[in-house]
Structures are given as C-alpha cells and as structure tokens.
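K.L.:
next come a sequence and a model predicted from it.
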Amino acid sequence: MKLREQINRISGLRYVTDELCIHSAAGRRCLMEQEWLTDKVAIEELLSRVDTAISFRSEIRKQRGIEEIAHKLTQLHDIKGTIQTLSHRTVCTDIDLFEVKYLAILNEDIRDLIRFYELEGISSPLPDLSHIVSVLDPEEKKIPHFYIYDAYSIKLKELRAQLKIETDEEKKSIIRNAGLEEEDVVRKQLSQHLSPHATSLETALEMLGALDLLLAKVELFVQLQWSRPRSAQQTTTLVGLVHPQVLCILGEKGDTFQPVDISIPKEPTLITGANMAGKSVLLQAVALAQTLYQYGFYVPAAKAEICPVDNVMLSLGDAQDIREGLSSYGAEMMYLSAIADEVKQGTTLLALVDEPARTTNPIEGEAIVGGLLSLLGKREVRALVTTHYGSIGIPCRRLKVRGFREDKVKLPLQVNALGKCVDYTLEEVSGNDVPREAIRIAEILGVNEDLMMECKQYLCNTRIA
C-alpha cells in the first residue's frame, strides 16, 4: 500500500506531505511511492536515518555538508523515463544523453560531499557513476551540457574540419549530411555502451530522491518538534498527541490545542464524551500517527510507542459512499462489514470507529455497538470506538473524555467558544458512565427557558420510569 493511496483517506496526511520542503520531482515521487511498512526492522531503519541526520545538525561542519547536499538536490531531475529508454536499448537523443550525464555528475558530486563531510549514515552508498561521467564528458569540464564531441569519432572530427574550410555550398551540404549521419552512429554507440548501466542510473535516481525526502523530513520534524516513535510489542502509547492540521488552524485563530494521552492495548476501547469533546479529532490524530510511523516518519506527539499493524481502518461517518448516493447508515454499515471481513481474515488491524449506528434508533444502535465490540474483543483487535449510547453491556476497556468544565465558562458564552470550556483529558472508567452535559450547556448558552424546563422535566420522568 503506497502513501499516495492513503493521502486522501487519512485526515492530515496531505497536510503533512504538503509541509515537506522537497526540492525535486524525484523526491516527491519517492514520497508518494513509499510502501506501508509492517516490519519493525524496516521501520526502524528509516527512522534511524532520520535520527542520524538530525544528530549531524549539532556539528557545524556536518550541518554545512548537509546544506550543500540539499542545495545540490535542487538540481535533481526525475529522468525515470529516459532511463527506461536507455534500458530498452533505444537510441538516445541528445536531450536523453544530457539528462544521463547531468544525473551522473550530480551523483558523483553528492558522493564526494558525503565522503568529504563524513555523512555516510544518511544514505546507503550511492552507486559509482564515474564511468558514465567519463564517457559523456570526455573533455572533463563537468558542464551541464551535452554535445557530440569530436573525441567520439575521428571521422566526425575530420568532417567538421573539412566543413570549416570548404567554400563550395554544394560540397558543404554533402559534408554536413555526412557529419549528421556520423553523429547518429555515435549516438547509437553511446546508447549501446550506456544501456548496461541503466540499473545503476535508476538506483542513483531513487537513492537521491530518497535523500531529498530524508532531508525534508528532518527540517519538518525539527521545526514542529515531533518525536521519534519507538516500536512496541503489545500496547501503543501516545503521550501529548496532537493533530497537526487542527493545531495549525486553531493557532491561526489564536486558540490552542490540548494534547491528549492515550494507550491502545490489544482489545477494543469504548470512549464516551459529549459531541464537542474532540472524539472525532482524537481518532483522526491516532490514525495519522499510526500511518506516519509506518511510513518512517516522526509523529506529532511528545512521546510515542507504536505497534505496527497491517491496516488502519477509520470510520467517521463521512465515507465516499455517502457522496455517491448511499445513505449515511448504509455506508457506515458497509464499512463496519469491511472491518469484520478483515478481522475474519486475520488481518492485524487498528480499527477506529466514531459513533457507529448514530443515525438509527437507540435500541438497535446499542445492539450494533455491542456486537462490534464483542467481535473485536474476541479477536483481540486494537480498536477505539466512540459512542453516546449508555447501556452497552459488553465487557471492554472504557474511557471518558473529562468534558465540559463550567468553571472555565466566561459569560455570556458564545457557541464558538464552547471548545475552550472542554477538558479533553481521557479518564478510565468502569460501567456505562456517559456524559450528561447537554442540557446544562444549552442553559448556559441561553436557550429558551420554557424549552429547557420541558427537557429537564422529560429527563426527570424518564429516570423515574
């Protein structure tokens, strides 16, 4: 599963990738083609490269080397198509040969910088393309330009010399055509000579793109002060977790984002809280942190220990199927069905489900939530499920958003200020402890007194009954 397949599925992932200052198209392609990693060793290898690059920033000399390499990478062109042409033994054009020469020179320059500044830890050894440079740059000028040099053919050299001294236009035309034919012969010879090196050129292009991506990651992680996640065995633990895009939006408004601590063991966790309690954002932040980790990124948390999974399945009730005409309930149930199918197949999942069955009647809604928790519990699936339902009898771990804090209210309370009166801390609870804050919040907002009186009377009668 490539990152490009996740970019519109995981909230905040596009925001993160857009914030990366990647200099080259090859680096951007490398980002989008990153594979979803489940092997801890492979994930740790990527993260270790980031660790090494960050550690080099504390040494002035090595930091200078990294800056020089970053500047060089601004000149990296994505010539994957040209390399494929070369590998198919097709005769290259002058533009093709120029692109190959330019990549080979750039590769050698960056190899030299890595050796000179002792930066070997930021990349696997780049391939040696010095032979390609010597073939395409026989005059050893390292100029970003390609020309069919006289050195490639004695016959061509002689024809060009004749052309300079010939005065008869008809003869000049004959010499010129003969020279063009000889140039075609040289292009064919060069293409045949370089074709066996196509694999090395492709390796160099991919590694330089990966290096561009690595340096962009380092800049972003340092700037945002993200933390290096550790691979965990049993329980995922996220301390001081934030959603970076929401954090940015709130910051632009002068508001703050309250970081959240949460652990996710190998069992479902039921989370309750009022509508404004940030449950949806929490699930999105968890999904983003898990996804970033499995693509070798640091994560937006103060501390993170994460268990790798085969897939993250996030249901927020806003599936594409809804926009395609399927009812919200129908789309949601089909997604829950997909989760159940994955569980049945033995897929290691992180399931994140926001208020399932919220649009159906409470009796059946509670049955659906209970059935989902029971299924996930039997298969020991890591899951966070949020709900408003208060009679879920299935044994499971339960958390509650601490919720509305009346002591934080500044009257008159405006609707857009409600979030400032909420404590988003998660507390472990036992039993069906659901929030009962809605009517009191409505009263503080100044909702019609007669309506509030009727609501409270109805609630009182219901409790008595």
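P.N.:
Arrived safely, thanks for sending.
K.L.:
make it CA atoms for all contacts and neighbour counts henceforth
P.N.:
Will do.
K.L.:
which SSE is Ser134 in?
P.N.:
For Ser134, the enclosing helix or strand under DSSP states H and E is helix 130-136.
K.L.:
residues in contact with that helix?
P.N.:
With Cα atoms under 8 Å, 6 or more residues apart in numbering as the test, helix 130-136 has contacts from 97, 101, 104-105, 108, 140, 146, 194.
K.L.:
out of these, which are buried?
P.N.:
Neighbour counting by 16 or more other Cα atoms under 10 Å classes 97, 101, 104-105, 108, 146, 194 among the contacts of helix 130-136 as buried.
K.L.:
filter those residues down to the ones in helices?
P.N.:
Applying DSSP state H to the buried ones among the contacts of helix 130-136, the entries found in helices are 97, 101, 104-105, 108, 194.
K.L.:
ok, and the closest non-adjacent residue to Glu68?
P.N.:
If the residues on either side of it in the chain are set aside, Glu68 comes closest to Leu113, at 7.8 Å by Cα to Cα, 6 or more residues apart in numbering.
K.L.:
and the contacts of the host helix or strand of the one you found?
P.N.:
Taking DSSP H and E as the definition, Leu113 sits inside helix 94-116. Outside of helix 94-116, the residues within contact range by Cα under 8 Å, 6+ apart are 65, 68-69, 72, 75-77, 79, 82-83, 119-120, 126, 128-130, 132-133, 136-137, 142, 144-147, 187, 201, 204-205, 208.
K.L.:
flag every buried residue along that helix.
P.N.:
For helix 94-116, by 16+ other Cα under 10 Å, it's 96-108, 110-111, 113-114.
K.L.:
okay, pairing it with this:
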Amino acid sequence: MKIPYISKKNLDDLDIPFIFERLQLFSPYGEKLKKGLTPYNRHQRPELEKCFDQLEATIDLLLNRRVDLLTLKGYLKEIKLLDHTFDRIAEREVLSMTELFEIKQLVRVMDHIRQSQIALHWHRQIKAFDILDVSEIIRLLDPEQTGVQAFHIYSNYSLKLYEIRKALEKVDVDIKLRQKELIEQLVSESFPVTQHGDLKVMAGNSDLIQRVKSDSRFVYKSDIPMYSVFTVRQETSLITEKQRLLLEEEQEEYEVRSQLTLALMAYLETIVSNTESIAQIDMLIAKAQFSVAFHCVRPVISEAGEVEIEEGRHLKVAYSLEKVGKHFTPINVSLKKSVTLITGANMGGKTVSLKMIGQVVSLAQYGFYVPCKTLRMPLFDFIFVSVGDFQSIDMGLSTFGGEIVEIEQAIKRSEEYGLILIDELARGTNPLEGFAISKALIEFLRNQLSKAVITTHFDGLTAVEETVHYQVKGLSDVDLTLIREKIEAEGAALLHEYMDYQLMEVSSMKEIPKEAIRISELMGLDTRIVNRAKEILGGSNDE
C-alpha cells in the first residue's frame, strides 16, 4: 500500500481544511478536483514549478484583467456534473430528452468559456487547460442554429420524422375542419354549440337534455352548478389516425435520440477533456483569488536542504485574530540542521510556530502560494505531525502510549526525506522518563535524512549537539508591573496581547526560560509561592 505524503489527521492538525474551505470554486468539477488534490512529490519538481507558473500568470490576469477573468469564472456556475450521462454515452445507452438538453447546455457554456479564453489570450498566458472547440457538437444539437437553450428533436434530423409530422399537421387540419362543419350543422339544427364544440344545458331544460343524450354526435363531458356540459364527438377515424401517427413519431424520435447518442460518442473525449480543463481553470482562479486575498507568495523550491521561512503566518490563527481587530506577529525560522528545537512557555506560541511550519510547507507541495514574505524549501517525501491528544480508548492506550505509536510510524520513515513535527514530546509521562526518551529520540533524528522540529519545555534537550534551538520571545521584553495592573483591571485574556510569538535563535546551551513563573506571577499567584518557586529554580527568571 502506498504511504501518503500526509495523513488526513495531520492535515486537520495543520488546519489545511480551513484553507481548502476558503477556495471559491464554482463548478462541480472544480469541487471534485479539490476533494482529490494530491501533493507533488520530490520527483515532480518540474511539474510543481509549472503549476506555480500557471498560478502566477492567473494572478496577473486577476490583477490586470479582473472583470474579464471573473466573467469567465461566472460561466463555471452554469456547469453541471454529467459524468453519469458520459458513462451512458460510452455504453451506447440512448439518452433521454433531458440528458440531451443538459449536454447541449454544457457545450454551450464550454463555448462561452472558450471565447472568454480567446479574449484573455489564455493560451499565451497560462499555456494549458484550453477549452477545445465544441462548435460541431453545438451544430449537432441545434441543426437549425436557432440559438435557443431548449433542446428539440428537429424534423430535419430524419426524413421519416419530417413526413410523419407533415401527416400529423394534415390530420390536425382535417380534425379541425370536420369539427367546424359538424358545429355549423348542429347550430343549424338549433343546438347552441360554442365555436369550441361545447354545449351547456341548464339542469331544468329536460327537453334539450333528452335531445342531446339521444344524439350520437354529442359526448357527455361534465356537470357544473346548474348545467350539464356536452361536447361534439370527433370523428373516430381521424382520431385513430392521429394516435397511430403519434406512436410512429415517438418511435422515430427514439431512433433520432439513438443516432444522436452514437454521434456524441465521437465527441465524448472532447467533452470529457473540457470538463477536466474546467476543473483546472476553476481551481487556478480560486487559488489566485486566495493568494491575493491572503497576501501569499510563490515558494522557492530549492535542492538545498534548508527550510527558510521569513514572516510566516499561520492562516487560521491570523484570520481569527484579525476578526477581533488584532494582529498576528509573523514568524521567522530556518531549519538548517536535521533537528530544530523550539522552547517557550506552554501558552507562548510554540505550537502555533510548529503548525505554521507544517502548514506553509504542505501548502507549497499542494501547489499553493504560501502566507509568508518568503519561503525557500526542498520537497519532502512526507510530513508527520504529532500534536494534540493521542489517547486511544479502542487500543487501551494512554495519551503517552498513543503518542509513541504515532511517532513510531514516522521513525520507520526517517530514512526518507520527510518533515517530522512533534509538539511537547513525551508530555504524557513523568518528567524524568520523558526527558530521557526525548533526548534519545533527538539524538536518533539528528543523524537521519529527515528534518525534525520539536517543541519542548525540558531543560537539557537543547544541549544535544548538532541541533538548532529557537526560543519564543514570550514575555521577556515586557514591563511585568504594567501588565499586572492591566490584567487586574481588564482580565487575564489581555495577556495574549503582550505575548511575543516571534522566534529567536539562541545558543543550544541556553537554559529554557521559566515563563510559567512569570505567568503565575501575572495571574496573581501568592507572592510567597512565586518567590519560593524562584528559589527552588536557583533564581531563574528573577530580575
């Protein structure tokens, strides 16, 4: 079984669905493409660069030919998913009138999209996903070139159908003529028949009712208040002839639909190819709109092993902050070695930094522009994320046990070129054993091909050689007295406004800052307890 680049759970962990949900796709084929999106692998760099070239050109069209491009996109709303009909054509199953109408509508919209592409010089700009000419299919389904949207089986599809319909017209004329003659005759005999052949007789007019009932030229129709209604009987031979012709017309129309279905088989490849192009067009424009709306940039794909992120943003967090009038502090980070450690307080932003790294890297490999100022990265074979509660009731595992089961899957692939992201390693077990397991894992990963980013609050792990250490700034540069006063006045939620989530590269030997002491102090913990905690830690974080 082929191992995925990233699991569904890890996609959720990195909030990728939040991004996919914000792609404004208009066509069912675009939605279908989104559901089946797969990342580019390490051997598909040329294909990924081509994807970025196409997206760059589409963004250029969006910025400089916005109205024309959105007009093209507007046509995508008219596209219907007709895969079942395509299958029926391929199986030579005779299409219904509704199906032929839907095919006619589809190719008509395809022609509009093609004309829009011509106006946009799409082929020169994008160099892909051109809608193929469908004019012959339009002529097939609209042979009289009426331009009407409805589908009709025209008489010129078949000489026999033409002759049947001419005969039907003659029968209808004969029926009307015979009825007119009969009405005139009945009127001359003092029957008050209307020109439409109806005769209303008052309930009390027994003589007239008796005359009508005894006359075979009348047929009872209905009763209405105070009246009985009769109608003139149509000539049986003409009605029989009309029914015979209608049956022949239905049979011949079936033959015509059968021939049209066979004719459409010759164009099926063109139609299906166009739906595939429509999906790509829809996706390209949606990606372009997303890139502009969220200020995303083109990633630089490099053969070098480093991942360099300048002013990276975690889109979901940034979006949530902007909704309440706050600003996400961009993060700079460079993964230069096999293992990078991120330290900081539990609420200091380590997890956000970890997820941001995974989010921008995976987006790039899915062919998206990324929410950074710059991103330079290699392509990875896989991304693994360990974040959140791994407790498994079904397997009888604790949080720690579930975490180890997950991490072992990444270890098995560490000889591949992957990106392994682990948040608070061994947080579900006792500190001494957790430290030992964490250090052993870091020492193992530093010699592997994969890159690993690990957040931790264990002292001593950053001393492992051949690792890079980043520290979240947190509350290191703030006036604690001022913040304490504001928290007392406005509440603890204010603390996040003063937390600096930027990463600083520091010496691997530097002790992990005890932000928990600062936070406890700010939250109003008894000063006697805070001071004793500082003493126990040997004065750490004590000014």
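P.N.:
Done, it's in. Predicted model, so just to flag it, every value in this text is computed and none were measured.
K.L.:
tm score of chain vs chain?
P.N.:
Here the TM-score for the pair of chains, by TM-score structural alignment, normalised by the length of the first structure, is 0.92; 459 aligned residues with a Cα RMSD of 2.5 Å.
K.L.:
hmm, back to that, the helix holding Ser134 of the first structure against the second structure, how far on average?
P.N.:
Superposing on the second structure and averaging over aligned pairs (mean Cα distance after the TM-score superposition for the first structure), helix 130-136 of the first structure comes out at 1.6 Å.
K.L.:
that helix corresponds to what range in the second structure?
P.N.:
Counting by TM-score structural alignment, helix 130-136 of the first structure lines up with residues 135-141 of the second structure.
K.L.:
now swap in stretch 40-52 of the first structure and tell me
P.N.:
Under the alignment (TM-score structural alignment), stretch 40-52 of the first structure falls on residues 45-57 in the second structure.
K.L.:
in what helix or strand does Arg49 of the first structure lie?
P.N.:
Secondary structure from DSSP H and E places Arg49 of the first structure in helix 40-56.
K.L.:
buried set for that helix?
P.N.:
43-44, 46-54, 56.
K.L.:
now, which of the residues you listed sits nearest Ile271 of the first structure?
P.N.:
Among those, Ile43 lies closest to Ile271 of the first structure (Cα to Cα), at 29.7 Å.
K.L.:
just checking, the closest one touches Gly296?
P.N.:
Yes: Ile43 of the first structure is within contact range of Gly296, at 5.5 Å (criterion: Cα atoms under 8 Å).
K.L.:
ok, the counterpart of Glu497 of the second structure in the first structure to Gln258 of the first structure distance?
P.N.:
With TM-score structural alignment as the criterion, Glu497 of the second structure lines up with Lys420 in the first structure. Separation of Lys420 of the first structure from Gln258 of the first structure (Cα to Cα, to the nearest Å): 10 Å.
K.L.:
the stretch 151-300 of the second structure: strands as residue ranges?
P.N.:
198-202, 218-224, 227-232, 300-301 (DSSP state E, counting those that start in this stretch).
K.L.:
any chance of these in JSON lines, plus mean neighbour count and distance to Ser540 of the second structure?
P.N.:
Listed next are the strands of the stretch 151-300 of the second structure as JSON lines, based on neighbours: other Cα atoms under 10 Å; distance: least, Cα to Cα, whole Å:
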{"stretch": "strand 198-202", "mean neighbour count": "19", "distance to Ser540 of the second structure": "106"}
{"stretch": "strand 218-224", "mean neighbour count": "14", "distance to Ser540 of the second structure": "101"}
{"stretch": "strand 227-232", "mean neighbour count": "18", "distance to Ser540 of the second structure": "105"}
{"stretch": "strand 300-301", "mean neighbour count": "16", "distance to Ser540 of the second structure": "42"}
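K.L.:
export these to TSV and tack on distance to Leu525 of the second structure?
P.N.:
Putting the strands of the stretch 151-300 of the second structure into TSV (distance: least, Cα to Cα, whole Å) gives the following:
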stretch	distance to Leu525 of the second structure
strand 198-202	98
strand 218-224	91
strand 227-232	96
strand 300-301	48
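K.L.:
can you tell which of those is closest to Asp172 of the second structure?
P.N.:
Proximity to Asp172 of the second structure (Cα to Cα) singles out strand 227-232 among those, at 15.8 Å.
K.L.:
okay, that closest one sits on what stretch of the first structure?
P.N.:
The aligned range for strand 227-232 of the second structure is empty, by TM-score structural alignment.
K.L.:
what's in contact with that strand?
P.N.:
By Cα under 8 Å, 6+ apart, strand 227-232 of the second structure touches 179, 182-183, 197-203, 217-223.
K.L.:
how about stretch 170-183 of the first structure?
P.N.:
Under the contact criterion Cα under 8 Å, 6+ apart, stretch 170-183 of the first structure has outside partners 148, 155-156, 159-160, 162-163, 166.
K.L.:
give me that answer again for 6 Å
P.N.:
156, 163 (Cα atoms under 6 Å, 6 or more residues apart in numbering).
K.L.:
how big's the offset between it and the second structure?
P.N.:
Superposing on the second structure and averaging over aligned pairs (mean Cα distance after the TM-score superposition for the first structure), stretch 170-183 of the first structure comes out at 1.3 Å.
K.L.:
in that stretch, what counts as buried?
P.N.:
By 16+ other Cα under 10 Å, the buried positions in stretch 170-183 of the first structure come out as 172, 175-176, 178-179, 182-183.
K.L.:
closest one of the residues you listed to Gly27 of the first structure?
P.N.:
Of all these, Glu183 has the smallest distance to Gly27 of the first structure: 34.4 Å, by Cα to Cα.
K.L.:
and the closest one, what's its match in the second structure?
P.N.:
Per TM-score structural alignment, Glu183 of the first structure is aligned with Glu253.
K.L.:
and the match of stretch 40-52 of the first structure against the first structure, how far off on average?
P.N.:
Averaged out, stretch 45-57 of the second structure is 1.2 Å away (mean Cα distance after the TM-score superposition for the first structure).
K.L.:
follow-up on the earlier one: buried set for the helix holding Ser134 of the first structure?
P.N.:
For helix 130-136 of the first structure, the neighbour count (16+ other Cα under 10 Å) marks 132-133, 136 as buried.
K.L.:
columns distance to Lys217 of the first structure on top of those residues, output as CSV?
P.N.:
CSV is the format used below for the buried residues of helix 130-136 of the first structure (distance: Cα to Cα, whole Å):
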residue, distance to Lys217 of the first structure
Ile132, 31
Val133, 30
Leu136, 34
